[in-house]
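A.B. asks: fold the stuff below for me.
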Amino acid sequence: MRAGRSSDGASPRRPPRPATLLADISPLREYPAYRRLWVGETISALGSQITATAVLLQVFAVTRSSFQVGLVSLVALVPLVAGGLFGGAIVDAVDRRRLAMITSGGLAVVSAAFLLLTLVGAVDDAAWPLMCLVAVQSALLAADQPARRAMTPNLIPLEHLPAASALAQIGGTAAGVFGPLIAGVTVAAGGFSVAYAVDLVTFAAPLYGLARLAAMPPRGGGRGAGVASVAEGLRFLRGQPVLLMTFVVDLIAMVFGMPRALFPALAEGRFGGGSATAGAMYSAVAVGSLLAAGLSGPLGGVRRQGLAVVVSIVLWGGAIAGFGLAHDIALGLALLALAGAADMVSAILRNAILNVATPDEMRGRLQGVFLVVVTGGPRLGDLEAGSVAAVTSPAFSVISGGLAGIGCLLLVTAAVPALIRYDAKAALAQARERSSQPPASAAAASAPHDRTEAPVVPRPSGGTSRDTLDPSA
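C.D. replies: Below you'll find the model as predicted:
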């Protein structure tokens, strides 16, 4: 029997490990509040991917510069870093549901602004208005994403968190597969305004899912959202070497091995295509990620999770370097898909470590740091790739980035071997021993006289000193 109270009120049990390759979808079946939240986030992520791809294509169309495409990510990085740290502190101080509704509404306004500026021709000759909107969007996301991720452990039991991580990755990567494709097709068929209009429509789904939830303040009461709160979260992270290393190795992989800023130039210069070809390249990484997430069942049995993360990142770097050598578009897309599959395995296992390591009162701040890493790393990678390509060539930038990432990864793991020594089974046993409460079991169910749903609170209270064992990006 799966964890969580069944429909007849039976006591919960720990769910059996999946016996097949397929991902465990029981959280979607058994917890309606989590299901609506997941559906809303997936649809919203689809719209976000459409706009993110359309902005990169539009900047390249206006400037004809890969460096300017990379600069878009730098513009987004500054508010993301600051907002991720302080946004996570805000998440730990206020009602997370209300905060997510406010930030989602703000993001919808930004998408409407992308549409309006394009319709009136304000970005026909200059890319800076687009970059300004990207900065605002990034600042809002810095609070929106940690708030959503911090809610998930209160909607499902602890035993289902690895499965929920894989499901979040499936939703996000499905959006990554179809979003860029839709962007490429809609831009080619109807222009950039059509792509932005589709994104705007998608905001209805996440707002509906949030509206059906009850209030969800941090467990144990809110805390301050200032510098002291941020510092407390960073001190906690500093005392967790395995958790800290999961952030470091992901940064290395993304900073050196993320070539997406070069896709428009490679689509035209090497593969002889246009926006549709570039969209296919953006989607290829997500295709591999989606396949790996869909076949993620055996990952629950991986005991040496840290070592598996390192191996996955080595495969990522090697596939990216191979993509830089490819001259056939089919081979190039296959290598990008392989890279995406390796990155997905790394993401699922890194999330497994994060979920067990972090108590609820720290979850917003640690998710803020997580957001800075998983979104800031690729943006730094865009800048690095575009800068190297500007002084050499796009192909050299891709190849050197993949190989440099492997080299740096091996150096840091040799210097700090805690990650490759990490034992997931022992860490989970220690986490259970530390808990002062048995795993809770109440499933999220609709209130009889209200349209909201009360959250499940399945996690043990935990302390501030945790060993490490869970986006979901």
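A.B. asks: switch to C-alpha atoms for all contacts and neighbour counts from now on
C.D. replies: Noted.
A.B. asks: for the helix or strand harbouring residue 99, packing partners?
C.D. replies: Residue 99 is part of helix 96-119 when elements are defined by DSSP states H and E. Other helices and strands packing on helix 96-119, by 3 or more C-alpha pairs under 8 Å, 6 or more residues apart in numbering; DSSP states H and E, are helix 128-151, helix 192-201, helix 204-211.
A.B. asks: show me which positions of it end up buried.
C.D. replies: Neighbour-count burial for helix 96-119, counted by 16 or more other C-alpha atoms under 10 Å, picks out 96-101, 103-108, 110-115, 118.
A.B. asks: chain center to stretch 422-439: distance?
C.D. replies: Relative to the centre of its chain, stretch 422-439 is centred 25 Å away, using C-alpha atoms, centre = their mean, to the nearest Å.
A.B. asks: buried residues, it. List them.
C.D. replies: 422-424, 427-428, 430-431, 434, 439.
A.B. asks: what sits closest to residue 38 if chain neighbours are left out?
C.D. replies: residue 168 (7.1 Å; C-alpha to C-alpha, 6 or more residues apart in numbering).
A.B. asks: now the angle between helix 128-151 and the strand or helix carrying that neighbour, please.
C.D. replies: Taking DSSP H and E as the definition, residue 168 sits inside helix 161-190. Angle of helix 161-190 versus helix 128-151, following axes from the mean of the first three to the mean of the last three C-alpha atoms, to 10 degrees, is 160 degrees.
A.B. asks: burial count for residue 305?
C.D. replies: 27 (other C-alpha atoms under 10 Å).
A.B. asks: wait, it touches residue 422, no?
C.D. replies: Yes - contact criterion C-alpha atoms under 8 Å: residue 305 and residue 422 qualify, at 6.7 Å.
A.B. asks: one more, for comparison:
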Amino acid sequence: MSDPDHPAPVTAVEKPRRSLFVDLTPLRESPPFARLWGGNAIAGIGSQITVVAVGLQIYDLTGSTLAVSLVALFALGPMVVFGLYGGMLADVFDRRRVALISALVAWASTGGICALAWAGSEAVWPLYLLTMANTVGATVFASADTAITPRLLRTELLPAASALNGISSGITITVGPAVAGVLVAAVGYGPTFSIDVVTFTCAFLAVVLLPPIVPEGGAERPGLRSLVEGARFLRRAANIRTSFIADIIAMTFGQPRVLFPAAGAVLIGGGAVTVGVLTAAYAVGGLLSSVFSGPLGQVRAQGRAVGRAITVYGFAMLAFGLVLLVQSLEGHGRVSQQWNGVHLPALAAAAAALLVAGGADNVSAIFRGTILQASAPDAMRGRIQSVFIVVVTAGPRVGDLYIGLMSVIAVALWPGPVLGGILIVALIFVLMRTQRSFRHYDAAHPVP
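C.D. replies: A predicted model of the protein is given here:
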């Protein structure tokens, strides 16, 4: 009987896989990975419903895009602190147990948001606090969860696993926001948040069924020494560090989601339904890039691939901003181009730009995740994964704040994504020119 923690090595030379479609081998070879993947996908739908619904509720209560973006500010500091601490825990204790405890924290905070909605509360500050707690729990859970994956699969299958995770993420972000927009409009916030409480059970059960996964290598116990040890490793790990910087650039200047409620209410029309369409378009791009990710497994120049993907992302953000600019100049446009108050050409153009952005972001994420998992030693994986998760989750929140502030300063929605797209393209060009080792990273010889 095979051990899911230590898959048997490949004993024969396998022919390169040349299918256009995603490689399903990780799901076939590792039942624990398959259960974890499926559980996270189902639970993720509920989580995305809550993310969108909280933004809509705060906007309904305040009428302020800045108030929506403040969710990011309240969550940012605790998320960074507890995210890093969670990574230290995952390098010392059973990663399954760390994931279970953090999942309970996220679950309880979602239940609190749900209870407030059913009670008809109109206070905004409890939503900030509970969203902060939910983000902390989810960040620690993700640190343990991503450090678990390399123990369930062969190294050669990590790009395929990242692509499969991209599919699950695409499904969750496609289905979740669309369902959230419809449910909020149809039945209100209480029933909408209840979906997340129920679906989270799937992720919890998938973790319960995992075998114990104790870290290898004898890391320092959680504390300052462990944190310093991780920082020293990251300082030496130029390729991992550069992948973090690239993602920070993209997410800081290219995260327009806090504009969606105002775009739906003021520029494009359609309200909550438009918010769902725009959010889902981004996710569909990620989903499609994962479904047709077969050739990505043969890419060896993964650092260069990251740079190119984020450059495409920057141009897509610029295009989205230009759509908002044109719409702000024309207003709602001709009545013949509207359907139930929605300006269809503007919605289609904005959705197309976000679809390209989602695809490019997912391709970048596949390669960045593979670089990290393939090159980091197991004893360091929890801490480095925690930094990765903090970057992935904190970057968009800083981006939310940037976009919110830009919309207030410029008294318009379009300057944030327009300037942000230009900055992304320029900064990634400089980064790839100056980081030679990352530009020449070879997946056949992974070096952190």
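A.B. asks: need the TM-score between these chains.
C.D. replies: The TM-score (TM-score structural alignment, normalised by the length of structure 2) is 0.91; 422 aligned residues with a C-alpha RMSD of 1.8 Å.
A.B. asks: confirm residue 24 of structure 1 sits in a helix?
C.D. replies: No - counting by DSSP: H, G, I helix; E, B strand; the rest coil, one finds residue 24 of structure 1 to be coil, located in no helix.
A.B. asks: my read is that it contacts residue 297, right?
C.D. replies: Yes - between residue 24 of structure 1 and residue 297 there is a contact under C-alpha under 8 Å: 6.5 Å.
A.B. asks: shared neighbours of the two, which are they?
C.D. replies: Counting by C-alpha atoms under 8 Å, 6 or more residues apart in numbering, the shared contacts of residue 24 of structure 1 and residue 297 are residue 18.
A.B. asks: about what we covered before: buried stuff in the helix holding residue 168 of structure 1?
C.D. replies: 161-187.
A.B. asks: whereabouts in structure 2 does that helix align?
C.D. replies: Against structure 2, the aligned range for helix 161-190 of structure 1 is residues 158-187 (TM-score structural alignment).
A.B. asks: what's the answer for stretch 89-107 of structure 1, then?
C.D. replies: Counting by TM-score structural alignment, stretch 89-107 of structure 1 sits on residues 88-106 of structure 2.
A.B. asks: please enumerate residues in contact with the matching stretch?
C.D. replies: Here stretch 88-106 of structure 2 has contacts from 86, 133-138, 140-145, 147-148, 204, 207-208, 210-215, 218-223, 226-227, 378-383, using C-alpha under 8 Å, 6+ apart.
A.B. asks: pull out the buried members of those.
C.D. replies: Using 16+ other C-alpha under 10 Å as the threshold, 86, 133-138, 140-145, 147-148, 204, 207, 210, 213-215, 219-220, 222, 226-227, 378-383 are the buried ones among those.
A.B. asks: which other helices and strands contact the helix holding residue 168 of structure 1?
C.D. replies: Under the contact rule (3+ C-alpha pairs under 8 Å, 6+ apart), helix 161-190 of structure 1 is packed against helix 26-30, helix 32-63, helix 192-201, helix 275-294, helix 329-357.
A.B. asks: among the ones you listed, which is nearest residue 234 of structure 1?
C.D. replies: Proximity to residue 234 of structure 1, assessed across these by C-alpha to C-alpha, is greatest for helix 329-357 (13.5 Å).
A.B. asks: the next helix or strand after the closest one vs structure 2, mean deviation?
C.D. replies: As assigned by DSSP H and E, the chain's next helix or strand after helix 329-357 of structure 1 is helix 360-391. In the superposition with structure 2, the average deviation recorded for helix 360-391 of structure 1 is 0.5 Å (mean C-alpha distance after the TM-score superposition for structure 1).
A.B. asks: picking up where we left off before, how close does the residue nearest to residue 38 of structure 1 get to residue 290 of structure 1?
C.D. replies: As for residue 168 of structure 1, its distance to residue 290 of structure 1 is 11 Å (criterion: C-alpha to C-alpha, to the nearest Å).
A.B. asks: ditto for residue 385 of structure 1
C.D. replies: Using C-alpha to C-alpha, residue 385 of structure 1 is found at 25 Å from residue 290 of structure 1.
A.B. asks: between these two, which has more neighbouring residues?
C.D. replies: Between residue 385 of structure 1 and residue 290, residue 385 has the larger neighbour count (other C-alpha under 10 Å), namely 30 against 26.
A.B. asks: chain neighbours aside, what residue packs nearest to the aligned partner of that one in structure 2?
C.D. replies: In structure 2, residue 385 of structure 1 lines up with residue 403, judged by TM-score structural alignment. Spatially, and ignoring its direct neighbours in sequence, residue 403 of structure 2 is nearest to residue 416 (5.2 Å; C-alpha to C-alpha, 6+ apart).
A.B. asks: residue in structure 1 matching that neighbour?
C.D. replies: Correspondence of residue 416 of structure 2 to structure 1, assessed by TM-score structural alignment: residue 397.
A.B. asks: could you give the number of residues near its match?
C.D. replies: 25.
A.B. asks: got it, and residue 74 of structure 2?
C.D. replies: Count around residue 74 of structure 2 with other C-alpha under 10 Å applied: 18.
A.B. asks: and the helix or strand it falls within against structure 1, how far off on average?
C.D. replies: Assigned by DSSP H and E, residue 74 of structure 2 falls within helix 65-90. Following the fit onto structure 1, the mean deviation recorded for helix 65-90 of structure 2 is 1.0 Å by mean C-alpha distance after the TM-score superposition for structure 1.
A.B. asks: please state the offset of that helix from the chain centre?
C.D. replies: Relative to the chain's own centre, helix 65-90 of structure 2 is displaced by 14 Å; criterion: C-alpha atoms, centre = their mean.
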